[in-house]
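# sequence and computational prediction follow.
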Amino acid sequence: MKKILCLTVVLGLVAGAAAAPKKVVMIAGKPSHGPLSHEHNAGIQLLAKCLKEGAADAVAPAVKLNGWPSDESIFDGADAIVIYSDGGGRHPALQGGNLAKLDKLMAKGVGFLTIHYAVEPTTAKGNKEFLDWQGGCFETHWSVNPHWIANFNKLPKHPITNGVKPFKANDEWYFHMRFRGDNKGKLIPILSDVPPKETMRRGDGAHSGNPAVRKAVAAGETQHVAWAYRRENGGRGFGFTGGHNHLNWGNDDYRKTVLNAILWVAKAKVPKDGVPSKLTEDDLYANLDPKRGQRPRPRSAKSKKN
């Protein structure tokens, strides 16, 4: 009887451990750009709110606002890391020895997800690591960052698209991304479309155009603006190039794509209908960074004042 009781207790502990939510460290970058653009702090808090309300049994968000955490114990036990910040030379992952610290976590199979500008390291630092961790990244003088309306009318069958319906969104969708050119890992396109020729109106530059991308757009080649990646060591990555226009988080399918991806990179089970979430207009205007000019307000607040 004692043996049966002990076995029951042990099995219960094992089941409890298996059901523990995955820890997701969510890093928001410092204020950037104008109002309702690159709202890293508000955006991360919105996503964390949705995860706490709709996927608390699957993941446990640990949020750090305004840049890289000074207390790096936040990474202890992390199953995935999400970064929504400026990129290039200002990327928080590229400061000091942060890249090496992340590399140690990635070697353990920790998930890695970047949003918008955070998909861009530099060719001198971070490019190789980002390709290793999430299979692709923005590369200057190769990738471009125009604003355009992308129409995602064909979605692949994948846990990240669970419950996601075809949708359109006007955003600064980066494309012609640099993807791994070898057979290491598995790259899975998630959101893809053919950019209109108008995306090539600007001259050549580090972010605006180059001969290779002009040739691709002229040929009508499909471009992947969000993708999943399985590393050889079992770790997972996801790159999402949208996220410039803050109010796009109010689009249920846009938002669900990223919420599902967070669960997926953390190796949590994505619900068959995706992560449920609801946001009000007030939610979208909450926690905005203080920026030059009048603070944006919901339309409902404006109508009440009038």
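Good, I have the coordinates.
# could you use CA atoms for every contact and neighbour count after this?
Noted.
# mind checking the SS state of A226?
With DSSP: H, G, I helix; E, B strand; the rest coil as the basis, A226 sits in strand.
# please name the nearest non-neighbouring residue to it.
Counting by CA to CA, 6 or more residues apart in numbering, A226 lies nearest to F240, which is 4.5 Å off, once chain neighbours are set aside.
# so that neighbour is in contact with I115, correct?
Yes: in this structure F240 lies within contact range of I115 using CA atoms under 8 Å: 4.9 Å.
# structure B:
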Amino acid sequence: MGIARDWSLGQRSPWLRRQQGQPLTRKARVEASTEQFPLPLAIVPAYRAAALAQTVLRNQGSVTPLTGREVRQRPPSPPATTPRATPLSHHTPLASPQRKTADAAIGKYIVPRYHGSDLPADVVLSATFCEGMHHQAVGNHERVAWVVGCMLLTELSQCGQVGVGEDGRLHPVRGVINNDPALMAVLAKMQAERFDHAIVKWLEYLAREDRSTMLVWQRLVQAGAAAPARKRRMRRHPLLQLTDPRAAWWARQYLQQRATDASGHLGAVEIPPGAVLVWRGLRELPLDAGNLDLDPDIALQLEHAPFPAEQAPLFDALNHCLARLAASF
């Protein structure tokens, strides 16, 4: 009985009549316009009442046709009393503040100006582009990764967060952090180890898969000196390119500023240990004064400058690793 009652009600549904091709009365057409799909019979009256109320409000212009949300009428804008500004011509160059504002408005990324870096790893890696921003003068990427990794270890040693032992091991300071992302990545890895390992092990870790090169390259990207590294098909090493020509010859300027006084005279100042470490790293690549277009007198002074004794185990381990790398080819 219940099934027959539901079927009889269903036969009277305008939606079902339209689906079966039966003619609709005027009242049925009005009901079919508000009934877009079949609903359970228990909620059909409530749905029709809501649809009818929405139709009335829609005719009054206070709700949207689809969502039924209230539409706030925008007040008419007052008449313009001042003439509009004349747009700038495409041939008129913008001033610097206007250009920055326009670039920010369209979401254009503005590359920051590179002012150099005092970090040895940054100077050594950027020096490999001394012959051009888009080509590295040192084609041996593995050797570059070994040397740059050694420069990162010297930075950690200079800031006092990693001790270089005479036994050839590195002793990180536990519970400290470094604000530099590249140095913190290396320091966190050292702190996570249960025992202190040899320098050679950490050099191998940093040179594996160009890890040290990528860490330092990210610093150059953030400084506005380089473009993000791009992977290349059928190539083992990513494509690295500088974006600022100042970064290509920054190593030469860095050494000149630290080997001469304000008047440009040699021998008047004491060369800091950082410049000596940078010169030693450049020589291990190898890059000399001819590659860097450096004054030979400055190069000679850097060669005879006292080398930091606490950093000697790092470069002894580096020489051992580079000798093993050269024997593998």
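That came through fine. Note that the structure is predicted; figures quoted are calculated from it, not measured.
# report the TM-score for the pair.
Put the two chains on top of each other and the TM-score (TM-score structural alignment, normalised by the length of the first structure) is 0.24; 122 aligned residues with a CA RMSD of 6.3 Å.
# sorry, back to before: what's around the residue nearest to A226 of the first structure, how many residues?
Applying other CA atoms under 10 Å, we find 26 residues neighbouring F240 of the first structure.
# that one and N260 of the first structure, how far apart?
Applying CA to CA, to the nearest Å, the value for F240 of the first structure to N260 of the first structure is 12 Å.
# would you mind measuring from the residue nearest to A226 of the first structure to D171 of the first structure?
Distance, F240 of the first structure to D171 of the first structure, using CA to CA: 12 Å.
# now T8 of the first structure
Look at T8 of the first structure and D171 of the first structure: by CA to CA, they are 53 Å apart.
# tell me which of the two has more neighbours.
D171 (21 against 12).
# that one and N151 of the first structure: what is the separation?
Distance of D171 of the first structure to N151 of the first structure, computed by CA to CA: 11 Å.
# I figured A275 of the second structure hits R258, correct?
Yes: with contacts counted by CA under 8 Å, A275 of the second structure reaches R258, the gap being 6.8 Å.
# neighbour count for these two, which is higher?
Comparing A275 of the second structure with R258 by other CA under 10 Å, the one with more neighbours is A275, at 24 against 20.
# which of the helices or strands spans the residue nearest to the more buried one when sequence neighbours are not counted?
In space, and not counting its chain neighbours, A275 of the second structure is closest to L255: 6.3 Å by CA to CA, 6+ apart. Taking DSSP states H and E as the definition, one finds L255 of the second structure inside helix 250-259.
# tell me which other helices or strands that helix touches.
helix 120-127, helix 273-284, helix 296-303 (3 or more CA pairs under 8 Å, 6 or more residues apart in numbering; DSSP states H and E).
# kindly reformat the ones you listed as a markdown table containing distance to A207 of the second structure.
Output for these, formatted as a markdown table (distance: least, CA to CA, whole Å):
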| stretch | distance to A207 of the second structure |
| --- | --- |
| helix 120-127 | 13 |
| helix 273-284 | 15 |
| helix 296-303 | 26 |
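# any idea which of these is most buried?
helix 120-127 (a mean of 26; mean count of other CA atoms under 10 Å).
# where along the stretch 101-250 of the second structure do the helices fall?
Along the stretch 101-250 of the second structure, the stretches classed as helices by DSSP state H, counting those that start in this stretch are 120-127, 141-158, 181-192, 199-207, 211-222, 245-248, 250-259.
# out of these, which comes closest to R58 of the second structure?
Nearest of these to R58 of the second structure, taken as CA to CA: helix 211-222 at 54.9 Å.
# how about that closest one: buried residues?
Using 16 or more other CA atoms under 10 Å as the test for burial, helix 211-222 of the second structure gives R211, S212, T213, M214, L215, V216, W217, Q218, R219, L220, V221.
# in a markdown table: those, plus distance to D316 of the second structure.
As requested, the buried residues of helix 211-222 of the second structure are exported to a markdown table (distance: CA to CA, whole Å):
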| residue | distance to D316 of the second structure |
| --- | --- |
| R211 | 21 |
| S212 | 19 |
| T213 | 20 |
| M214 | 24 |
| L215 | 23 |
| V216 | 22 |
| W217 | 25 |
| Q218 | 27 |
| R219 | 27 |
| L220 | 27 |
| V221 | 31 |
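# if we can go back for a sec, buried sites along the helix holding L255 of the second structure?
Within helix 250-259 of the second structure, the residues scored as buried using 16+ other CA under 10 Å are W250, A251, R252, Y254, L255, Q256, R258, A259.
# from R280 of the second structure, how far out is L187 of the second structure?
L187 of the second structure is 23 Å from R280 of the second structure, by CA to CA.
# do P273 of the second structure as well
11 Å.
# okay, now A327 of the second structure: neighbour count?
If you count neighbours by other CA under 10 Å, A327 of the second structure ends up with 8.
# just checking, what packs against the helix or strand hosting it?
Assigned by DSSP H and E, A327 of the second structure belongs to helix 312-328. Using 3+ CA pairs under 8 Å, 6+ apart, the elements in contact with helix 312-328 of the second structure are helix 141-158, helix 199-207.
# surely G281 of the second structure meets M151?
Yes: with contact defined as CA under 8 Å, G281 of the second structure counts as touching M151 (7.3 Å).
# nearest spatial neighbour of R17 of the second structure, chain-adjacent residues omitted?
Q11 (6.8 Å).
# look up how far Q19 of the second structure lies from that neighbour.
Counting by CA to CA - Q11 of the second structure and Q19 of the second structure are separated by 11 Å.
# who has more neighbours, these two?
Remark: of Q11 of the second structure and Q19, Q11 carries more neighbours, 13 against 9, as counted by other CA under 10 Å.
# what residues of the helix or strand encompassing K215 of the first structure count as buried?
In this structure, K215 of the first structure is located in helix 211-218 according to DSSP H and E. Within helix 211-218 of the first structure, the residues that count as buried by 16+ other CA under 10 Å are V213, R214, V217.
# closest one of those to Y254 of the first structure?
Within the buried residues of helix 211-218 of the first structure, the smallest distance to Y254 of the first structure is 23.9 Å, found for V217 (CA to CA).
# so W264 of the first structure is in which element?
W264 of the first structure belongs to helix 252-265 when assigned by DSSP H and E.
# what's downstream of that helix, the next helix or strand?
Going down the chain from helix 252-265 of the first structure, the next helix or strand is helix 281-284, by DSSP H and E.
# doesn't Q191 make contact with P172 of the second structure?
Yes: assessed by CA under 8 Å, P172 of the second structure is found in contact with Q191 at 6.4 Å.
# higher neighbour count, those two?
Neighbours were tallied for P172 of the second structure and for Q191 using other CA under 10 Å; the higher tally belongs to P172 (24 against 17).
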